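need a 3D model of the following:
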Amino acid sequence: MELIQSLEDRFGNHRVKSITNPLHPEQELLLLFLELEVPVTVLMTASLSTYQMPVLEQWVGREFNEIYFCLPTYWDFENYTNPNSSWIYEWIYKLERFVRDKNTWFGPGHTIPTANPEVPISLLMKQEYFIFLDPILLQKELAPITIQEKTIHFLSVVPIFGDELDFKMGKGTQKFIRKFIQRKNDEKLDDYRHSILDSRLKFF
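Down below sits the predicted model:
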């Protein structure tokens, strides 16, 4: 696959591994083992970019995407029976199927609820929504890749709380991102993260 080859060229073939989704064997995924100042593991779709998303006019050029979760060192991504860690496999499958089956698109700032009504992602991950963001921590590592005149972008999948969604909807995506980063957050999953609005002084 050309995407895998391009990622191997970028990171080295020892840092790129193709796997089958352990909960949904029909889905191929990629693991990227990235040695940053603090190492992270990236769980990424492998073939979502074969689907051309029907983007709005202002998003022309962003039709091809792969989505990913950025996992911290403590994340036991090989434990497929623990729902506090294995939910990443369930959700990366659901998100890829959703965008394909609905013939829709994902772009930076798009959000999706966990359910209707919303429920926490897991016993540890209390957030009830996901937001798609361009890479923050991995801005350099996951810069777009061009393969045969097709530019593939990488969208992180980031859990957010209900009050954060309200802030984003009321104040706009860019203000949300600025506040998110100001609170020293990025796309790396964090079971212990608090809402960016969780303080005695809520600056709007």
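
all contacts plus neighbour counts: C-alpha atoms, from now on.
Noted.

hmm, who's touching stretch 89-106?
Applying Cα atoms under 8 Å, 6 or more residues apart in numbering, the contact partners of stretch 89-106 are 21-24, 27, 44-45, 48, 51, 53-55, 63, 67-68, 132.

second input sequence below; structure requested for side-by-side comparison:
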Amino acid sequence: MSNFNDGDTVSLSGAPIYRHAESTPWAPPQGEVCIEQISDHIETHLGKVETVFHEIASDTVHIDVHFVKPSEGVPFARLVTSGMSDLPMTTPAEASVPQFAELMVTLPASWRLDQKSFEDENWYWPVRLIKYLAWMPHKYKTWLGFGHSIPNGDPAEPYAANTKLCGAIVLPSITVPGEFHTLRIDDQKEITFYSVVPLYAEEMNLKLRSGTDELLERFSKKDVTDIISVTRPNVAKKLFGFL
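A predicted model of the protein is given here:
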């Protein structure tokens, strides 16, 4: 799908809503252009890369996922993409936003990340999610940046049977060292690393209605971070209805 906004399509919060037309045809991937620099960057700031989940079949970009296992000092796992930044995203000409990006999800230490467990969508969906989001901007000539929310289908469906989370928002991580957020490759290229935070349907609607700042304020009040919990509180709902 190609990305477009007619200039008049905005959410109730005033933010533009991007829709898409046809996807681009299949294209060979660009290759792992910055995988070594990204791997070094991850190990410098997050910890040793335990393994890399390599993509078998690729279209347009080759997306791999680097796994940093939990440690005594950092009791949760990280999954970080490489390959999304092989190509620039199709950002609006008038917007001063990053063109090159990679994505990360943060998981509790108990999350199963072995190949056998990946046969069960209850464990695999965070990997599927960041691989899809890393591929999407290039396939549909669009972009991802701060505050962008993406539903899991239309209408949005839960990522797995054990959760009602059914969408995601792109944010800077608050659980990583500040130096991790960007990686300078050369004079022309700087990669921004975003965290992918899964959302409930009501939270996506809240963000569209009231804006990202309102959602983040409620996250703060409920101590919601980018560490994925399939049963975390829904910050857009009270016990008997919506906030």
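
returning to that earlier point: now restrict the contacts of stretch 89-106 of structure 1 to buried residues only.
Restricting the contacts of stretch 89-106 of structure 1 to buried positions leaves 21-22, 27, 44-45, 48, 51, 53, 55, 63, 67-68, 132, with burial counted as 16 or more other Cα atoms under 10 Å.

so what's Trp59 of structure 1 up against?
Taking Cα under 8 Å, 6+ apart as the criterion, Trp59 of structure 1 is in contact with no other residue.

how close does Val157 of structure 1 sit to Ala115 of structure 1?
16 Å (Cα to Cα, to the nearest Å).

of the two, who's got more company?
Between Val157 of structure 1 and Ala115, counted using other Cα atoms under 10 Å, the more crowded position is Val157 (28 against 11).

where's that one, which helix or strand?
Following DSSP states H and E, one finds Val157 of structure 1 within strand 150-160.

go through that strand and flag the buried ones.
Ile152, His153, Phe154, Leu155, Ser156, Val157, Val158, Pro159, Ile160.

what range does the helix or strand following it cover in structure 2?
Following strand 150-160 of structure 1 in sequence order, the next helix or strand is helix 162-171 (DSSP H and E). Using TM-score structural alignment, helix 162-171 of structure 1 lines up with residues 201-210 of structure 2.

can you check stretch 94-103 of structure 1 too?
If you align by TM-score structural alignment, stretch 94-103 of structure 1 falls on residues 132-141 of structure 2.

re the thing from before, for the contacts of stretch 89-106 of structure 1, work out which two are farthest apart.
Pro22 and Val55 (30.8 Å; Cα to Cα).

contacts only, for the residue minimising distance to the centre of structure 1.
Centroid check for structure 1 by Cα atoms, centre = their mean gives Val157 as the closest residue, at 2.2 Å. Counting by Cα under 8 Å, 6+ apart, Val157 of structure 1 touches Ile67, Tyr68, Phe69, Phe130, Ile131, Phe132, Leu133, Glu187.

the first one matches what in structure 2?
Alignment note (TM-score structural alignment): Ile67 of structure 1 maps to Leu103 of structure 2.

could you measure from the residue nearest to its match when sequence neighbours are not counted over to Asp86 of structure 2?
Among residues not flanking Leu103 of structure 2 along the chain, Tyr194 sits closest, at 5.0 Å (Cα to Cα, 6 or more residues apart in numbering). As judged by Cα to Cα, Tyr194 of structure 2 and Asp86 of structure 2 stand 16 Å apart.

same question, Pro75 of structure 2
As judged by Cα to Cα, Pro75 of structure 2 and Asp86 of structure 2 stand 31 Å apart.

whichever helix in structure 2 runs longest vs strand 189-199, what angle?
For structure 2, the helix with the greatest residue count under DSSP state H is helix 121-139. For helix 121-139 of structure 2 against strand 189-199, the angle by axes from the mean of the first three to the mean of the last three Cα atoms, to 10 degrees is 140 degrees.

by how much does helix 121-139 of structure 2 deviate from structure 1 on average?
Following superposition, helix 121-139 of structure 2 is found to deviate from structure 1 by 1.5 Å on average (mean Cα distance after the TM-score superposition for structure 1).
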